[in-house]
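1. Here is my input, please return the structure:
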Amino acid sequence: MNHLKKLRLEKGLTQLSLQMQTGIEQSLISKYESGERVPPTETLMLLADFFHTSMDYIMERTEERKPYPRTGGAEPPMR
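-> I've put the predicted structure just below:
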């Protein structure tokens, strides 16, 4: 089973209810789950935040669900 579908079902959501909570069209969610389309980066970020996981987990590049720690950006070098 695809990770996106697994996450959605674990939350007890239908594709339509996921659309209502994220703004992502149900037809696109269906295509992402079936592998017919790949979500763009912005959509992956939205889904990863919504499900509290990483984009890599959603894209099935890892089995690790925990999101990566966020950094505040690179610190300028001390002089």
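
2. Going by C-alpha atoms from here, please, whenever you check contacts or count neighbours.
-> Noted.

3. Count the neighbours of E42 for me.
-> 9 (other CA atoms under 10 Å).

4. Also this sequence, please, to line up against the first:
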Amino acid sequence: MIYNKIRELREDRDWTQQHVADLLFINRRTYSAYENGINAMSPEILIKLSEIYQTSVDYLLGLTEKIEPYPRKGK
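-> As a prediction, this is how the structure comes out:
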């Protein structure tokens, strides 16, 4: 699966792959492999990216076009 949304969100913010990789505490090459669909992302990485980009995991996966995050329980 190619995660086009994470590339779009990163580029919209003018962030480098290295910057996002640093936020995730991973290697840039690993992050690049996620964007290009070479490696699948773990649920933990998807959740962290949704927090970084302030969106939902469903949006990152292309399951919805609604970019706003879902309300969190208890907030």
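
5. Quick TM-score on the pair, please.
-> With the length set by TM-score structural alignment, normalised by the length of structure 2, the two chains reach a TM-score of 0.85; 72 aligned residues with a CA RMSD of 1.5 Å.

6. Once you drop chain neighbours, what's closest to M41 of structure 2?
-> Distances taken as CA to CA, 6 or more residues apart in numbering place Y34 nearest to M41 of structure 2, at 6.4 Å, with adjacent residues excluded.

7. Contacts for stretch 26-38 of structure 2 next, please.
-> Here stretch 26-38 of structure 2 makes contact (CA atoms under 8 Å, 6 or more residues apart in numbering) with 1-4, 6-7, 17-18, 20-22, 39-41.

8. Please repeat the previous calculation with a cut-off of 7 Å.
-> M1, I2, Y3, N4, I6, R7, Q17, Q18, A21, N39, A40, M41 (CA atoms under 7 Å, 6 or more residues apart in numbering).

9. how far away is the residue mapped onto the last one from structure 1 from T71 of structure 1?
-> Using TM-score structural alignment as the criterion, the counterpart of M41 of structure 2 in structure 1 is P39. P39 of structure 1 sits 24 Å away from T71 of structure 1 when distances are taken as CA to CA, to the nearest Å.

10. Ok, Q19 of structure 1 next?
-> 29 Å.

11. So which of the two has more stuff around it?
-> Using other CA under 10 Å, the more surrounded residue of Q19 of structure 1 and T71 is Q19, with 16 against 7.

12. Relative to L46 of structure 1, how far out is the more buried one?
-> 12 Å.
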